[in-house]
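S.K.: For reference, the sequence and a predicted model appear below.
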Amino acid sequence: MEHPTALSPALVPDRRSRILDRLTRPILDTVLPRIDSRVLASTRPFTTPEVMRPHAESRRWAWTHYGVFLPELPSPHRYLNTMTFIGATGALAFDNDYLAADDARDTATVLSSTAAEGQHHYRAYDAGRDCSFAADGSRLDWGRDLSITGAYPYFHVRGHYDEFDVSLDIRATDQVSWFVRTPLYDHLSLFATATGTLTDKTGTVAIEQTLCTFEYARCMSPQSLTAQVLPTQRKLPVDFFTYQIINLDSSTQVLLTEVRAAGAVACRLAHVRSLDGTTRVYDDVAMTVVSYRPKPLVDPRGRPMRVPRQLRWRVRDATGAQILILDAEVDSPLRYGHGRGYVGAYTYRGTWQGRSSVAGSGYMEWIDCESGQ
């Protein structure tokens, strides 16, 4: 059974748990640094492809995520994303409860889009009825819409959506960026290249070899304990998320991430990786929203969300030297369905390593539930 995205029952106001909000900061500030090995692991080769399993019937791992992101394509597409979840997250920013399967733990979703007109697929599925996930991850099918096949380092992505089709061949490197690496939650991004095609009613466009990412996550959550959707008061208070990808040139990619929960920072990192094998991780990172769009976006449930018009990133190394200054203007349609938020593209200009000018188009994911929206 496929669940439509535009349902219209009356809105129920979010009522967050003050207790969970108050506990979040000491956990993130004190406990997480002691158990998270993400920075060290991001400087070592990837040697554990066996972790990338769907765990579709697991009651230990509440959810898994597979993602493939091409951050810069020629206009009008500009980017191509394939963003999936298997299982409900139990987190405020990522759950759309109105799409839940009869057993919330069986909820699966696919978001795939570009900036081209009409190229936006967002749909929910019942993993037990609509999907087929091989236990070893070698074949993953979300209904008839999306399949991801293969095994590290080679993957194939086939998307067959209402308005467009996608075919991608992915070759991953052994360079891995970890956003989280703990006993409770793993989230990684493999540096990769892609070739393929995009097809719509106007014809087929070839995707020449380009830098991309192949991503995987698995996470424990209170949602795994119950078939019922967790009420807002019991969801993990992750309320701000942005993830942005830019290809500085034909061999160098930058990942920019900021995640907050109840006002505390869970992740604020810049990962830089190059096809020559160079990998760097920076934690002296600042993102500033220079301006928001005059009006918030409103999702199919009537929920408003403020979204940026202009952004600035600043990345420095351990000595304080400027690594990256980036000014970005969000100038593409924003596509709903990354959890409660949106994805899209921006045009950026900046300075790399204090001397080189850079410019291009980047990919952005954005969820902002902080302001009581």
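M.R.: It's in. Numbering: from 1, shown residues only.
S.K.: hey, let's count contacts and neighbours off CA atoms from now on
M.R.: Noted.
S.K.: Please enumerate the helices of this structure.
M.R.: Along the chain, counting by DSSP state H, helices occupy 18-26, 32-35, 38-41, 127-130.
S.K.: Of all those helices, which one is nearest Ala227?
M.R.: helix 127-130 (13.0 Å; CA to CA).
S.K.: Check which helices and strands that closest one sits against.
M.R.: Packing contacts for helix 127-130, counted by 3 or more CA pairs under 8 Å, 6 or more residues apart in numbering; DSSP states H and E, involve no helix or strand.
S.K.: which stretch among the helices of the chain comes nearest Val176?
M.R.: helix 38-41 (8.0 Å).
S.K.: who does the closest one touch, helix- and strand-wise?
M.R.: Under the contact definition 3+ CA pairs under 8 Å, 6+ apart, helix 38-41 sits against strand 165-181.
S.K.: Quick one: list the elements packing against the strand it packs on.
M.R.: helix 38-41, strand 154-160, strand 185-200, strand 203-219, strand 264-274.
S.K.: take a look at this one as well, against the first:
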Amino acid sequence: MNSTDPRPVAYSSADRHGGLRRIAVDAATRLMRAANQDRVVRTGLPEQLTFPPSSTERFGKGAAHYGIMIADLPEPHRFLANMIIIGATGFKAWDDNGAFTGAPRGTCQLGWGTAALAGNSFHVFAPDDVRLEPAGRSLEFGDDYRLDIDYPEIRVRSTVEGLDVDLVLTSTDVVSWVADSAFYRHFSFLCTYTGTVGVTGETPLAVSGTGTFEYGIGYLPYMDLPRPLPRPLKLPADFFSYHVIDLDAERQLVAVVLGAFGDLTAGVGAEVRSVADGAQRFGDEVSFEVLDFAPEPQSYRGRSTMPVPVRFRWTFTAAGDVSEIHGTVDTPWLYAGIGYIAGYSWSGEIDGEPRNGRGYVEYADRR
């Protein structure tokens, strides 16, 4: 491998190397009560389903995340990216310091689009440009975007960049927890959706299927600073990839990998979710590796330059049985602040049966 090649990407839930760095990573993930393949932090619904809770109400403190992820839209859209980050997290993998012109607190970032998006996928709004109801049930960016949450229904309406979307997601009680601590809480609902997706000026497409709604919140004192943390002082979580994979009309696989210190696995987890069976860990050992990278790294307006994959593989091992998913990115990458988002086709063997379908991927490599 020459010096111009991207750094290898290979993470596994069985990774235990790292010495003192490993001890620090394990201590941090346990302090945040972060899930891993061998550790489920919680299985039930949140006690309060208000968005957001008081700590980020009216942009008072902390960082918050709203996300809608859909992997199975028809042509030409293929997937939907709806990534909202309020504030700065302090994680190397997720923060783009160039997005902030002032204090991070209250600054809203919107990553938005489908494979048919012709315009800009990344938008930054100052607190004065955003309307957030006290209970967090409505979030508006100008006249072009509105997110309403009245659990179990979530409605998103947007004409941002000429992409005309009106979707109603209905949440099931199937929930996956990424973390559940005083510092960081993040959960994800399996949803069904119906609505329309189109390009302004054309007849919209009627769509339906399964998707994901996510909400996360965190607070540490550095989030109150007037400027984002400089890169050397950020938390050393420097690689991140999140996937929503449609297995069939009723089941989805969600999988995540977080890396730290350049080559350590901080966390890997995968769950199969369905209305009938709930959320269940998939495999005892999970690994993710990039097989081929794009010829040129991805960048956004001269910053956030990073190599992105063309082909990758998930491997799930349980009691000696191996399931695999081989993904091939087949859409443009959309910048979303936390990294890049795309759609992909996949094929593989799940529980001994050949399968194929579509997937959604978030990818950030800031090592």
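M.R.: Nice, thanks for sending it over. Here the structure is a predicted model, which means the values were calculated and not measured.
S.K.: Could you say which one of the helices of structure 1 comes nearest to Asn96 of structure 1?
M.R.: helix 127-130 (15.6 Å).
S.K.: can you tell which of the helices of structure 1 is closest to Asp103 of structure 1?
M.R.: Here helix 127-130 is closest among those (CA to CA), at 9.4 Å.
S.K.: what sits up against that closest one?
M.R.: Met1, Glu2, Ala56, Ile86, Gly87, Asp106, Thr107, Ala108, Trp142, Gly143 (CA atoms under 8 Å, 6 or more residues apart in numbering).
S.K.: change it to 7 Å
M.R.: For helix 127-130 of structure 1, the external contacting residues (CA atoms under 7 Å, 6 or more residues apart in numbering) are Met1, Asp106, Thr107, Ala108, Trp142, Gly143.
S.K.: go on, stretch 265-274 of structure 2?
M.R.: Contacts of stretch 265-274 of structure 2 from elsewhere in the structure, counted by CA under 7 Å, 6+ apart, are 11-13, 15, 25, 36-37, 250-260, 279-282, 286.
S.K.: go on, stretch 46-57 of structure 1?
M.R.: So stretch 46-57 of structure 1 is contacted by Trp61, Thr64, Ile86, Phe133, Ala135, Asp136, Gly137, Tyr152, Asp174, Gln175, Val176, Tyr216 (CA under 7 Å, 6+ apart).
S.K.: Closest to Leu188 of structure 1 out of those?
M.R.: For the contacts of stretch 46-57 of structure 1, the nearest to Leu188 of structure 1 is Tyr216 (5.5 Å; CA to CA).
S.K.: So what's the residue count around the closest one?
M.R.: Tyr216 of structure 1: 22 surrounding residues under other CA atoms under 10 Å.
S.K.: Could you pull up the residues touching the closest residue to it other than its chain neighbours?
M.R.: Excluding the flanking residues, the one nearest Tyr216 of structure 1 by CA to CA, 6 or more residues apart in numbering is Tyr66, at 4.7 Å. Counting by CA under 7 Å, 6+ apart, Tyr66 of structure 1 makes contact with Met83, Thr84, Phe85, Glu215, Tyr216, Ala217.
S.K.: Could you check how far Tyr66 of structure 1 is from Ala108 of structure 1?
M.R.: 11 Å (CA to CA, to the nearest Å).
S.K.: circling back to that earlier point, can you select the buried ones from the contacts of stretch 265-274 of structure 2 in PyMOL?
M.R.: Buried subset of the contacts of stretch 265-274 of structure 2, written as a PyMOL selection, criterion 16 or more other CA atoms under 10 Å:
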select buried, resi 11+12+13+15+25+36+37+251+252+253+254+255+256+257+258+259+260+279+280+281+282+286
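S.K.: and the two most separated of the contacts of stretch 46-57 of structure 1?
M.R.: Going by CA to CA, the pair spanning the contacts of stretch 46-57 of structure 1 furthest: Phe133 and Gln175, at 25.8 Å.
S.K.: re earlier: what touches both of Tyr66 and Ala108 of structure 1?
M.R.: Common neighbours of Tyr66 of structure 1 and Ala108 (CA under 7 Å, 6+ apart) are Phe85.
S.K.: Of the contacts of Tyr66 of structure 1, which is the nearest to Val330 of structure 1?
M.R.: So of the contacts of Tyr66 of structure 1, ranked by how close each gets to Val330 of structure 1 (CA to CA), first place is Met83, at 19.8 Å.
S.K.: Tally up the residues packed near Ala328 of structure 1, please.
M.R.: Ala328 of structure 1 has 23 neighbouring residues, counting by other CA under 10 Å.
S.K.: Could you do Glu202 of structure 2 as well?
M.R.: Counted with other CA under 10 Å, Glu202 of structure 2 comes out at 8.
S.K.: same check, this time on Pro49 of structure 1
M.R.: Pro49 of structure 1: 11 neighbours (other CA under 10 Å).
S.K.: Same check on the one 10 residues further on?
M.R.: Around Arg59 of structure 1 sit 15 other residues, with neighbours defined as other CA under 10 Å.
S.K.: and the residue lying closest to Ile245 of structure 1 once chain neighbours are set aside, what does it touch?
M.R.: Closest residue in space to Ile245 of structure 1, ignoring its immediate chain neighbours: Leu255 at 4.8 Å, by CA to CA, 6+ apart. Contacts for Leu255 of structure 1 (CA under 7 Å, 6+ apart) come out as Gln244, Ile245, Ile246, Ala270, His271, Val272.
S.K.: Arg158 of structure 1 versus the residue lying closest to the fourth one once chain neighbours are set aside, what's the distance?
M.R.: The spatially closest residue to Ala270 of structure 1, leaving aside those adjacent along the chain, is Leu256, at 4.7 Å (CA to CA, 6+ apart). Computed as CA to CA, the Leu256 of structure 1 to Arg158 of structure 1 distance reads 27 Å.
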